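K.L.:
sharing a model that was predicted from the sequence below.
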Amino acid sequence: MKLVLFDVDGTLVDSQSIIVAAQRMTFEAHGLEPPSRERALSIVGLSLTEAFMALAGPKAPIARLVAAYKDVSAALRQDPAHAERLFLGARECIEGLRHREGVLLGIATGNTQRGVARLLDSFGWQGGFATIQTADDAPSKPHPGMILQAMAATDVSPQDTVMIGDSSFDMAMACAAGVLPVGVSWGFQPVAALTEAGAGPIVHSYAELETVLQDFLEAPSQISA
């Protein structure tokens, strides 16, 4: 079996509108200067606690910021102007992998289990992922815990696992876990940051990603230890 792990925000889903708006509203509600758009998106992939510590500093009321951000995000999702959309080609790629023999799909995200469940429901992907690892279940990226737990849950070796993501945190996490790190250029961080973090192939479309995955999936599988 081969395990294909996907990040969510910035890789499968374009959620930048909600992320930027929710951060701005949260900071303003607490009398803090909101981060720039670039800065707001640079921390996507971290757990919320780690993200707000990076954005506001350890002396800020982190727990209150996290709680407020969750409430604001939930409210914004009811507004069509902030609708989360799949990136072009994402649905076709996932659907093809879901029905391919010898392939297990997984998620490794800084999102929450609740947030992932809502997304899977909205896209009709319930039950399509063999393992879902979130910030609820493991240390924040770039710690390798999410990937290690995903491999343990599916009994797949590092040599047969690939991590696909848009951030330096995804790439560093994959390298630390000993799996193939594949970066995507359409997300929230510049390609240079992915390269510096250890990305292997970097793709610029889902069509390119499918070509990379085809080579990975056709390589002989390794026996899990």
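P.N.:
That came through, no problem. Numbers count the residues shown, from 1 in each chain.
K.L.:
CA atoms for contacts and neighbours, from now on please.
P.N.:
Will do.
K.L.:
do I have it right that A63 meets T49?
P.N.:
Yes - shown here, A63 and T49 form a contact pair, counting by CA atoms under 8 Å, at 7.3 Å.
K.L.:
so which of these two has more stuff around it?
P.N.:
Set side by side, A63 and T49 show more neighbours around T49, with 17 against 13, by other CA atoms under 10 Å.
K.L.:
and here's the other structure:
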Amino acid sequence: MHNFLFDFDSTLADTRDVAVLATQQAYAVKGLTQPSREAVVSYMGVPIEVSFAKMATETLSDTELAELYTEFRAQYHEAEKLGITLFDGIADTLTALKQRGDHLYVVSSKHSVPLQRNLDQLGLGQTFEAISGSDTVSHYKPAPDGILSLLDRFDLAADESVMIGDAKYDMQMGHNAGVATAAAMWGAADPASVKAEKPTYLLSTPAELLTI
């Protein structure tokens, strides 16, 4: 593999606590029933434009949902200051991949503005050649749009490309795009569902990316 496409949340960085706190706070501010931690975690990897309506016990209008998205982004901006951390081994692995001439990208369900802000916060702002956020695609994961746009934009060979992620949606997106898939088991909240997608590679540590 020469082209590495990474998910962000729970693949590059541990953001689970931040996502749960920001989501629950957003629902509370809007007077809505707070989703459980388990519900929030189960939807990580899915854009909020899809997951928030499903987690709400109330029926929300498009306007109310838009206001909830805005509130979540504000809450996330505050919560992320409490700590987003890279998983052990990620920094060294990214450095080694770049040093040997491989190409690195991020394909995330997160909006590209907070995605870039989080990468900057972690010292990875200049590490990736490009990022693809939820605002840059017409169809969200598991649709292959984010991957296909990068393959086309940078003239990447699909058979030399791999999608790395912690959730079943990442594996499904990779399959749909016709690229290899690597399960980042160090961040998987539901390992069984990830394994069920039969990823090309099942990785227990980031360093194993150097062997594929």
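P.N.:
That came in fine, so what should we check first? The shown structure was predicted, so the numbers you read here are calculated from the model rather than taken from an experiment.
K.L.:
name the residues contacting each of A63 and T49 of structure 1.
P.N.:
Contact with both A63 of structure 1 and T49 is made by no residue, according to CA atoms under 8 Å, 6 or more residues apart in numbering.
K.L.:
by contact count, what packs against the lengthiest helix in structure 2?
P.N.:
As assigned by DSSP state H, the longest helix anywhere in structure 2 is helix 62-79. On a contact count with 3 or more CA pairs under 8 Å, 6 or more residues apart in numbering; DSSP states H and E, helix 62-79 of structure 2 meets helix 16-29, helix 48-55.
K.L.:
with distance to T70 of structure 2 added, can I get these in a markdown table?
P.N.:
Formatted as a markdown table, the entries for these read as follows, by distance: least, CA to CA, whole Å:
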| stretch | distance to T70 of structure 2 |
| --- | --- |
| helix 16-29 | 9 |
| helix 48-55 | 11 |
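K.L.:
just give the nearest non-adjacent residue to the equivalent of Q126 of structure 1 over in structure 2, would you?
P.N.:
Mapped onto structure 2 by TM-score structural alignment, Q126 of structure 1 lines up with G125. Take G125 of structure 2 and drop its neighbours on the chain: the residue closest to it by CA to CA, 6 or more residues apart in numbering is L119, 4.9 Å away.
K.L.:
for the one you found, helix, strand, or coil?
P.N.:
Reducing the assignment to helix, strand or coil with DSSP: H, G, I helix; E, B strand; the rest coil, the entry for L119 of structure 2 is helix.
K.L.:
burial count for it?
P.N.:
Neighbouring residues of L119 of structure 2 were enumerated by other CA under 10 Å; the total is 20.
K.L.:
what of Q159 of structure 1?
P.N.:
By other CA under 10 Å, 18 other residues sit near Q159 of structure 1.
K.L.:
that one - nearest residue in space that isn't next to it in sequence?
P.N.:
The spatially closest residue to Q159 of structure 1, leaving aside those adjacent along the chain, is V179, at 6.1 Å (CA to CA, 6+ apart).
K.L.:
what is the neighbour count of the one you found?
P.N.:
V179 of structure 1 is surrounded by 21 other residues when neighbours are defined as other CA under 10 Å.
K.L.:
L213 of structure 1 too?
P.N.:
Residue crowding around L213 of structure 1 was assessed by other CA under 10 Å; the count is 18.
K.L.:
which element is it on?
P.N.:
helix 206-218 (DSSP states H and E).
K.L.:
cool, A189 of structure 2 as well?
P.N.:
Mapping A189 of structure 2 onto the secondary structure by DSSP H and E places it in no helix or strand at all.
K.L.:
any chance you could map the strands in structure 2?
P.N.:
3-6, 13-14, 85-86, 103-107, 130-132, 161-165, 180-184, 201-203 (DSSP state E).
K.L.:
counting by contacts, list what the last one packs against.
P.N.:
If I follow you right, that is strand 201-203 of structure 2. Using 3+ CA pairs under 8 Å, 6+ apart as the contact criterion, the neighbours of strand 201-203 of structure 2 among helices and strands are strand 180-184.
K.L.:
just give me the mean distance for the strand it packs on relative to structure 1.
P.N.:
After superposition onto structure 1, strand 180-184 of structure 2 sits on average 0.8 Å from its aligned residues (mean CA distance after the TM-score superposition for structure 1).
K.L.:
so which elements touch that strand?
P.N.:
Applying 3+ CA pairs under 8 Å, 6+ apart, one finds that strand 180-184 of structure 2 makes contact with strand 161-165, helix 168-177, strand 201-203.
K.L.:
need the winner for burial among these.
P.N.:
Mean neighbour counts were taken over these using mean count of other CA atoms under 10 Å, and the top value, a mean of 28, falls to strand 161-165.
K.L.:
let me know the outermost residue of structure 1.
P.N.:
Relative to the centre of structure 1, and counting by CA atoms, centre = their mean, the farthest-placed residue is G31 at 29.5 Å.
K.L.:
how much space between that residue and M25 of structure 1?
P.N.:
G31 of structure 1 sits 10 Å away from M25 of structure 1, taking CA to CA, to the nearest Å as the criterion.
K.L.:
now do stretch 196-204 of structure 2: distance from first to last residue.
P.N.:
Between the start and the finish of stretch 196-204 of structure 2 there is a gap of 16 Å, counting by CA to CA.
K.L.:
cool, stretch 120-132 of structure 1 as well?
P.N.:
In stretch 120-132 of structure 1, first residue to last residue: 11 Å (CA to CA).
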